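Trainee: structure here, sequence nowhere to be found:
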C-alpha cells in the first residue's frame, strides 16, 4: 500500500506532468513527418493540442488527484496551455502572415519553453483581470473595500476644473516632448541623403521652441496640481478629525489616543505625499506612454506590436509587488501607532514617570516598539529592492529584444534609417516611462494601504441613537431616572446600576453619596448621554433625554468633574469654552460665583494667562474653580458637581457652595461628594451602594434611621477625630 501511495503521489507530481506533456509533443512531431500527415500541418497542430488537453484532463479525473489539478481553475490552466499556441499560429495564418516555420517548430524545445512562458504570463493576466470561474455570485453584495484608489480620487471631483487644466497642460507638454525624437529621425535622413541643408538649422530652431513651450506647460501643470492636492489633503485630514469627534465615548475607551493621532497625522501625510508626488508622475508618464505608442505605430506597426507583446510580462510584476506593498504598509502603520501609544502615554504621565525614576524603563519600552517597526521596514526595503531589480531586468530584456528585431527590419528594408532612429528614441522613452510606472505604482498602492484605517474611521457609524429635535425655549429642569440598569460595553455581564431611580427638581440640591464603585460617576455619564442604559429611561421635563438636540442638551446640563481638564489655552478661552460669544461681564460673574475671580486677576496676565497643557500651570484647586466657572457661564438648568470641590480648602469650598446656592435659583443641582460636611445642607440625599438605592432623605432623617448613611458619617467623624488628636499629640511632642 505504501508503494502504491508513493507511485500515485509521483504520478501527480508537476515534473511528471511536464514530462508527459513533452512526450506528447515529441510524438506529434514524429507523426508530423509521416507521408500521410506531412501535407496537413494544421491537422497535427490542432490534433496535438487536443491530445495534450485530453491527457491533462484525464489526469485530473483520476482518483487521488491533488487539489492543484482539480476544479475550474485547473481546467482553465490546461486549456490555455494546450490551445494558446495553435490559436496564435492560426490567427497569423488567417492574417496572411508566413507561418510555415512556426508550424514545423512549435513542438521544438524552443517552442516548448516559449509556450510555458507565454502560458504563465497569460494565466497571470487572466487571474488579475478576468473573474474566477469558481466564484459564485452571492445574494448579498459584498461591501467594497474603503481603501481604494477610486475612492481617494473621488475627493478630486470638487476640483474638476483644476484637474482639467492639469490634464490639458500634461497633453501639451507630452506632445512637445515628442518633437525631439521626430526631428532627430528627420535629420538622420537629411544627413544621409545630403539634401535640404537648411532643414537641419530649421529643425534645431523648432525643437528649441517646442521644448521651451513644453517646459513652461510642465511648470504650470505642477503648480496647479500641487496646490490642489494640498487642498485635498487638508480636506481629508479635517474630515477624519471630524469623524473621530463624532464617535461615541465607548469608542475612545477601546482605541488608544496614539492610534487615533497616528491615523489623523501620519497616515494622512503618507497617503497625501504618495498621491501628490507619485500619482502625478503616474499620470504624467501614462500620458507620455499613450503619445509615444501612437507615434511608434505611425513609424512601424510591426515594431510597435512586438513592443506591445512584451508589455504583459513587465506589467504583471508591479501589480504583484503592489499587493505585497499594500499589506506591508498596513502593518508598518499599525506598528508606528503602537509606538506612538507608548510615547503619548509616557509624555502625558511625565510626573509619574519621574517620581518613580522609570525613564530608562519607558525608553526600553519605546525601543522595543521601534524595533518591531524597524523589522517591518527591513522587509519593506527588501521587497522594494526585489521589485526594482525585477522591473529593471524585465525592461532590459525587452529593450534588447526590440533592438534585435528592429535590426532585422532595417536589413529587410521595412523601415528607413531615420524612422528606425526615431523609433529607437521613442522606444527608449517608452521603456523609461514604463519603468517609472512600475516603480511608482507600488507607492500608490502603499498610499492605498495607508488609507485603510483613515476610511475605516470615516465609514464608522457612531453607535449613538438618532439625535433628537427638541429644543424648547423654556426648560424647567425636572429630571427623572427611572429603573435604570446599565453595564459598560467592556463588561456587559457586570451591571453597574441595577434598577436605579433618581429625581432632580429645580431649585433643589440633591446629593448622591456612597462608597467608591457604587455607580455615582456612571449616573453622570448617563446624564451626559455618553452611554445608553440597557433598561429604564431618563426623562427631562417628561420627555426622553435622547429626544433633545445634542447641543441644546449640553447647554442646559453642565458637569464639573473631580479631575477637570483644561486646555493649553488662556484662562479666558477655557472659561468661555463652547460659549465663545459670551461677554466679559458674564465671564467675570461666573468666575466670582466660582470664587476664582480674585486669584485669576492676580495671575501674571490675568485672564489671558496660559493655563498650560491639561491645566498644568495652575494648582488643583484653581483648576477646579476655573472648571466651575466654565460650567456656570452657560447658565445651566441642571448643574452636576462630581466631587468638584475635593481639591479646595474648607474655606474656599464653603464660599463656592454658598455662591452656588445663591445662584442656583430655579436650577437643579446634583452634588456628588465623599465629604459628609459637603452634603449636609442638601435638600435631599440619596445613598447608593452596588448600583442600588439603599436610603433616601434629608441629613437629619438619614441619621435618625441609623442605617448605611449614618454609619458612613460616623466613620468619617471618627477618622477626623483621630487625625485631629494625632495632630495635637504630634504638636505637643
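Mentor: Structure's in. What do you need? Bear in mind the structure is a predicted one, so any value in this text is a computation, not a measurement.
Trainee: when you work out contacts or count neighbours from here on, use the C-alpha atoms and nothing else.
Mentor: Fine.
Trainee: distance of residue 284 from residue 441?
Mentor: Relative to residue 441, residue 284 is positioned 13 Å away (C-alpha to C-alpha, to the nearest Å).
Trainee: comparison target below:
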C-alpha cells in the first residue's frame, strides 16, 4: 500500500510541477488521464472477476485433492482412482479456460493502455513544440514539464504490480468475508442450573453453532448470551472457557498418554483429580496407556 500511494503521489507531484512550468502541457496531460483511468478501471474490474473465479476453482481442486490424499486407502478400496482423477482434471480444465480468458484480457488491456500512452506522448511533445514555436513558453520550461510528466508516468506504471496484488487480495477476501446464510434467527433458549438439555435437529440447523456461541468462538450479530444474568461478552474469555467443558463431534487426542490428555483440561490437577476424572468418564483403566496403542486396546476382547 505504501509503494502504491508513493507512486500516485509522485505522479500528481510531477503534474503539479509541469503546470507551473508549462500549463498547456499539464492541461493536456489532465485531459488524457481520465481516458487512461477508464481503461484501467475496466481492466481491473475484469481481472477482479477472473481472479475470483480462479480462486474458487483452485479452492475446489485443492479441497478435492486434500480429501483424496487423506482418504487414499478408502479411494483405493472402492477403486475410485479414476473418479478422483477425473474430478481433479475437471477442476484444472476450468482453470485453464479461465487462464486463457485472463491472458486475452491482459493482452488487450495492456495493449490499449500502451497505445493510449504512446499517442499521449506524441500529442504532448507536439503541443510543446507548438507552444515554443508560438513563443508562449521557452524550450527549457516545456522540456521541464515533459520530463516531470515522464517521471510521473514512470512512477504510476510501478503501481501496476500493486494493482494485481490488490485484485488477488480482493478475490481471496471475497471468499472469506462474503455474506453467509444466517443459521439462527429469532432463537431463544433458557437452561436452568442443573438441568440436562438436548438440542436435536437436522444437519446444519445450528446445533454446533449454539455451542460455538456459548464458548465464544464467534459472537452473535444480534442479541446476547447470559450466564447468571451476566453477558458473556463482559466476561474474561479465558475465565469463561476454563469454566466450560465441551466435547466436539470429532474429538482429537494429543500425542502422549491418556493421562496427559486429561490434564489438558486442568494443568494444575494432581494425580488423584486426574484419576477421579477418568473414573467419571469410565476411562480410569486406560489413562496410562499411550495413544499409539489405543486402537489395539479397543480391538482386544
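Mentor: Good, I have the coordinates. Bear in mind the structure is a predicted one, so any value in this text is a computation, not a measurement.
Trainee: can you give me the TM-score here?
Mentor: For these two chains in superposition, a TM-score of 0.73 is obtained (TM-score structural alignment, normalised by the length of the second structure); 275 aligned residues with a C-alpha RMSD of 3.9 Å.
Trainee: work out for me the element the residue nearest the centre of the first structure sits within.
Mentor: In the first structure, the C-alpha nearest the mean C-alpha coordinate belongs to residue 453, at 2.5 Å (C-alpha atoms, centre = their mean). Element membership of residue 453 of the first structure, judged by DSSP states H and E, is helix 452-459.
Trainee: same deal with residue 313 of the first structure?
Mentor: Assessed by DSSP H and E, residue 313 of the first structure sits inside helix 301-348.
Trainee: likewise residue 694 of the first structure?
Mentor: Assigning secondary structure by DSSP H and E places residue 694 of the first structure in strand 692-697.
Trainee: that strand maps to which residues in the second structure?
Mentor: Strand 692-697 of the first structure falls opposite no residue of the second structure when the two are matched by TM-score structural alignment.
Trainee: how about whichever helix or strand comes after that strand: buried residues?
Mentor: Sequence-wise, the next helix or strand beyond strand 692-697 of the first structure is helix 699-705, with elements assigned using DSSP H and E. Burial within helix 699-705 of the first structure, assessed by neighbour count using 16 or more other C-alpha atoms under 10 Å, is assigned to 699, 702-703.
Trainee: how many other residues sit next to the residue nearest to residue 184 of the first structure when sequence neighbours are not counted?
Mentor: Residue nearest to residue 184 of the first structure in three dimensions, not counting chain neighbours: residue 422, with 6.5 Å by C-alpha to C-alpha, 6 or more residues apart in numbering. Number of residues near residue 422 of the first structure (other C-alpha atoms under 10 Å) recorded here: 25.
Trainee: which position in the first structure aligns with residue 119 of the second structure?
Mentor: Under the pairing rule here (TM-score structural alignment), the equivalent of residue 119 of the second structure within the first structure is residue 397.
Trainee: tell me what the strand or helix carrying that match is packed against?
Mentor: Secondary-structure element containing residue 397 of the first structure, defined by DSSP H and E: helix 359-411. Other elements packing on helix 359-411 of the first structure under the criterion 3 or more C-alpha pairs under 8 Å, 6 or more residues apart in numbering; DSSP states H and E are helix 301-348, helix 417-450.
Trainee: how far apart are the last one and its match in the second structure?
Mentor: If you overlay the two and look at helix 417-450 of the first structure, the average distance to its match in the second structure is 3.0 Å (mean C-alpha distance after the TM-score superposition for the first structure).
Trainee: got the buried residues for that helix?
Mentor: For helix 417-450 of the first structure, a neighbour-count test (16+ other C-alpha under 10 Å) marks 417-427, 429-450 as buried.
Trainee: can you give me the distance of the match of residue 119 of the second structure to residue 331 of the first structure?
Mentor: In this structure, residue 397 of the first structure and residue 331 of the first structure are 34 Å apart, going by C-alpha to C-alpha.
Trainee: who's more crowded, those two?
Mentor: Using other C-alpha under 10 Å as the criterion, residue 397 of the first structure and residue 331 rank with residue 331 on top: 17 against 12.
Trainee: nearest residue to the more buried one in space, please, no chain neighbours.
Mentor: Looking at residue 331 of the first structure with C-alpha to C-alpha, 6+ apart, the closest residue is residue 376, at 7.5 Å.
Trainee: does the one you found touch residue 332 like I think?
Mentor: Yes: taking C-alpha atoms under 8 Å as the contact criterion, residue 376 of the first structure and residue 332 are neighbours in contact, 6.2 Å apart.
Trainee: what about residue 297 of the second structure, which SS state?
Mentor: Following DSSP: H, G, I helix; E, B strand; the rest coil, residue 297 of the second structure is assigned to helix.
Trainee: re the thing from before, what range does the helix holding residue 313 of the first structure cover in the second structure?
Mentor: Following TM-score structural alignment, the partner segment of helix 301-348 of the first structure in the second structure covers residues 23-70.
Trainee: that stretch against the first structure, how far on average?
Mentor: After superposition, stretch 23-70 of the second structure averages 1.2 Å from its match (mean C-alpha distance after the TM-score superposition for the first structure).
Trainee: tell me the gap between that stretch and the middle of its chain.
Mentor: A distance of 16 Å separates the centroid of the chain from that of stretch 23-70 of the second structure, by C-alpha atoms, centre = their mean, to the nearest Å.
Trainee: what segments of the stretch 201-301 of the second structure are strands?
Mentor: Read by DSSP state E, counting those that start in this stretch, the stretch 201-301 of the second structure holds these strands, from start to end of the chain: 226-227, 230-231.
Trainee: now these as TSV including distance to residue 299 of the second structure?
Mentor: Listed next are the strands of the stretch 201-301 of the second structure as TSV, based on distance: least, C-alpha to C-alpha, whole Å:
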stretch	distance to residue 299 of the second structure
strand 226-227	42
strand 230-231	46
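Trainee: gap between the two ends of stretch 100-116 of the first structure?
Mentor: Chord length of stretch 100-116 of the first structure, first to last residue, is 21 Å (C-alpha to C-alpha).
Trainee: and that stretch, how far out from the chain's middle?
Mentor: Taking C-alpha atoms, centre = their mean, the mean C-alpha location of stretch 100-116 of the first structure is offset from the chain mean by 50 Å.
Trainee: so where is it in the second structure?
Mentor: Using TM-score structural alignment, stretch 100-116 of the first structure pairs with nothing in the second structure.
Trainee: stretch 17-27 of the first structure now?
Mentor: Across the second structure, nothing matches stretch 17-27 of the first structure (TM-score structural alignment).
Trainee: with stretch 231-239 of the first structure instead?
Mentor: Using TM-score structural alignment, none of the residues of the second structure align to stretch 231-239 of the first structure.
Trainee: returning to that earlier point: any chance of a markdown table for the helices and strands packed on helix 359-411 of the first structure, columns distance to residue 254 of the first structure?
Mentor: Rendered in a markdown table, the data for those read as follows (distance: least, C-alpha to C-alpha, whole Å):
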| stretch | distance to residue 254 of the first structure |
| --- | --- |
| helix 301-348 | 13 |
| helix 417-450 | 21 |
